[in-house]
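S.K.: show me the folded form of this:
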Amino acid sequence: MAVKIAVLKEAAGENRVSATPETAKKFAALGALVAVENGAGEGASVPDSDYEAAGATVGDRQSTLTGADIILGVQGPDPAAIEVAKPGAWIVASLSPFAERARVDAYAARGFEALAMELMPRITRAQSMDILSSQSNLAGYKAVVLAASEYGRAFPMMMTAAGTVSAARAFVMGVGVAGLQAIATARRLGAQVSATDVRSATKEQIQSLGAKPIFVENVEGIEGEGSGGYATEMSGEYQRAQAELVSGHIAKQDIVITTALIPGRAAPRLISDAQLATMRRGSVIVDLAAEAGGNVEGAVAGETVVRHGVKIIGASNVAGRLAADASALFSRNLYNFLSAFWDKDSNRPILDEEIGDAIRLTRDGKVVHPRLLG
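M.R.: Alright, predicted model coming up:
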């Protein structure tokens, strides 16, 4: 019997969709039945007719979920909104297990197998399945665009008959996927760009994009590299040295983009109120970690606040502001994941231990992920 894949319309405020007509067609080619909820693609400018042309059926939520073996989502669906789904169905989405533990427990109680795509291990064969990378790339780009729209001056240097306009100075804190794209985007807009990270290995990456690396020197033995390529928390000695370095540099900056996140933990504080007070009025900060508590003191998720004359944009769901492109990439991540494990004999995906155990939150009515059991 063919596997049924359900594609849900996201809750209000989320414009992305977890499958596009492109991936729906690919799932159908694997032998799956694809059911899409009415209006699921509206926020990403995808009409229902495009899904139907790709071989999917389109209907209300109940018909979409009835008999579904796999439920795709961008954000984890409310358990109450998927009650008609059968026990044992997979939920494949970004599930925020540490922030939304009650929802994870509800999935377990209902018998769903919840697979948190943001926990995908950063190994070579899983790169094409990594939703954090695909969405962070867009977020880094959009963060600079947001900053440019709020900044009351031009980014590039301009030489005119009336005089010269100096180039904006942009500082990127955290050089992961989002940070690297932010550097590249700010450079394309003509800013003078500098960047910093706790991982010394990123210095060459910063330089390769034409930006100036700002790093703590003379603090030995601190590389900042955690498992899977993520940054780790630094020692008190390093944090003090970094704070001193940043304080002197940030006072000269017009634009700051902060991107530092540690999975499953509150975002590290990178900029204090005292440091904000040294920046010139009209400067702009975009905090991409605002939803995780913020890298900037005073940042509020989803809001723009002004402190000491500095605008702080508490960015939330930044990739979702580029819904069409973000959906295309996100949906390919999900397709790459499921198709990689597709078993031709049973005509359904069968996960291996390495990836399955890394992302599986619930199974057989229980919460099973080690990080949720401690």
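
S.K.: CA atoms for contacts and neighbours, from now on please.
M.R.: Will do.

S.K.: spell out, range by range, the helices that occur in the stretch 251-374 of the chain.
M.R.: 273-276, 323-340, 353-359 (DSSP state H, counting those that start in this stretch).

S.K.: do the stretch 51-200 of the chain as well
M.R.: Going by DSSP H, counting those that start in this stretch, the stretch 51-200 of the chain shows helices at 61-65, 101-110, 131-150, 177-188.

S.K.: rewinding a little: for Leu95, find the nearest of the helices of the stretch 251-374 of the chain.
M.R.: Nearest of the helices of the stretch 251-374 of the chain to Leu95, taken as Cα to Cα: helix 353-359 at 10.1 Å.

S.K.: show me what that closest one is in contact with.
M.R.: Leu115, Ala116, Met117, Glu118, Leu119, Met120, Pro121, His369 (Cα atoms under 8 Å, 6 or more residues apart in numbering).

S.K.: which parts of stretch 89-99 are buried?
M.R.: Going by neighbour count (16 or more other Cα atoms under 10 Å), the buried part of stretch 89-99 is Ala89, Trp90, Ile91, Val92, Ala93, Ser94, Leu95, Ser96, Pro97.

S.K.: one more to line up against the first:
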Amino acid sequence: MRIAVLKESAPGETRVAATPDTVKKFVSLGHSVTVAAGAGVNASVPDQHYKDAGAEVSADGGIGGADLVVKVRRPTDAEIGTMKPGAGFASLLEPYGDKAVIDALAKAKIDALAMEFIPRISRAQSMDALSSQANLAGYRAVIEAAALYGRAFPMMMTAAGTVAAAKVFVMGVGVAGLQAIATARRLGAVVSATDVRPATKEQVASLGAKFVAVEDEEFKQAETAAGYAKPMSAEYQAKQAALITEHIAKQDVVITTALIPGRAAPVLVTEAQAKSMRPGSVIVDLAVAQGGNCPLSKPDELVEAGGVKIMGFTNLPARLPADASALYAKNLLALLPLLTDKDSKAFAPAWDDEIIKGAMLTKAGAIVHPSLAPASAA
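M.R.: Take a look at the predicted model:
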């Protein structure tokens, strides 16, 4: 199988879909790899390192003759037009953001997989790109917050007096939220967290943080089978809002991470709550790409309201390009056996496998993912 690794073209995207380590593994499995010139430069991987690992380097990554094309982000129209019919394509496709790209992939008869649709089952953990990238996003969110915050995070006792520890509140305890809690704790902050899913309470406590939520009967049933938060009743939301409003006013840093694929981000911090924080406080919004958890946040802009700094990041993993690329490349490597015929090494997805079924968006000229096909057909 011929594998093409393309150079990212999205503004601010520094990651790359393969590293010399994964290229070396691809080659050892009997595949040929072509990498686009300069694809890894922003992730501190020069072209020569790919050549040393056994890859060819060309201007376009060998896209026209590739059986499988990999990227971090969605393809451009030109890239779709260059791929041969029947080729496979895998990336973080953001399928709910621009369905025209999915239509174009189907029209070009490309078998496209969305890495963010990899099912969250134990067998697919090594392929879960959403988790690998969210983990780094949670870490980086705290580092960015510490840089914006005009005070120290840990408590410091000096001859001149005591510096109080920063109070950090993490809203949304998924992969990013848990890593944010752990990182803020390592930096010496007093950390609290909230989530409507009851299972997260124990996870928060295990990291040494305080759990903040109205724990009534509705709260105990507030998680879907897929592990996402259920919409809560107006009554519960009112009780939770009162508790959170009181808590936010006492915090120095708030990090919001609540995001559900295909939906607008829920508002977790209202304008009034944000302005209730003392001047110099910081809000970091990780959900700004889908509307934001705070209505004051703007994509990749620093906003100040009443002395409070509000920063919305659309792509935090790209601020850690070497590590983010290494983890994403390993996600793709773990997926490869399900895309390859064991004997011939040809591109041959295991169509009946639940992982491939969950991630495949287009096949043989049609949109096949159930969450997209009905709307596309209409």
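
S.K.: quick revisit: and the furthest pair within the buried residues of stretch 89-99 of structure 1?
M.R.: Taking Cα to Cα, no two of the buried residues of stretch 89-99 of structure 1 sit farther apart than Ala89 and Ser96, at 18.7 Å.

S.K.: tell me the counterpart of Leu119 of structure 1 in structure 2.
M.R.: Mapped onto structure 2 by TM-score structural alignment, Leu119 of structure 1 lines up with Phe117.

S.K.: winner for burial among the helices of the stretch 251-374 of structure 1?
M.R.: helix 323-340 (a mean of 22; mean count of other Cα atoms under 10 Å).

S.K.: and the gap between the nearest residue to Ala346 of structure 2 once chain neighbours are set aside and Phe169 of structure 2?
M.R.: The shortest distance from Ala346 of structure 2 to any non-neighbouring residue, by Cα to Cα, 6 or more residues apart in numbering, is to Met1 (5.0 Å). The spacing between Met1 of structure 2 and Phe169 of structure 2, counted by Cα to Cα, to the nearest Å, is 48 Å.

S.K.: more neighbours: these two, which one.
M.R.: Phe169 (30 against 20; other Cα atoms under 10 Å).

S.K.: give me every residue that touches the more buried one.
M.R.: Val191, Ser192, Ala193, Thr194, Ile248, Gln251, Val253, Val254, Ile255.

S.K.: among these, which one sits closest to Met83 of structure 2?
M.R.: Using Cα to Cα, those come closest to Met83 of structure 2 at Ile255, 40.6 Å.

S.K.: isn't Pro154 of structure 2 right up against Thr162?
M.R.: No: counting by Cα atoms under 8 Å, Pro154 of structure 2 does not reach Thr162; the two are 10.6 Å apart.

S.K.: trace Gly76 of structure 1 over to structure 2, please.
M.R.: Aligned partner of Gly76 of structure 1 by TM-score structural alignment: Arg74.

S.K.: actually Ala274 of structure 1, not the one I typed
M.R.: Aligned partner of Ala274 of structure 1 by TM-score structural alignment: Ala272.

S.K.: so how far is Val308 of structure 2 from that match?
M.R.: Taking Cα to Cα, one finds Ala272 of structure 2 at 12 Å from Val308 of structure 2.

S.K.: got the contact list for stretch 39-59 of structure 2?
M.R.: 5-8, 14-16, 19-21, 23-24, 27, 32-38, 321-322, 325.

S.K.: 7 Å - rerun?
M.R.: Applying Cα atoms under 7 Å, 6 or more residues apart in numbering, the contact partners of stretch 39-59 of structure 2 are 6-8, 14-16, 20, 23-24, 27, 33-38, 321-322.
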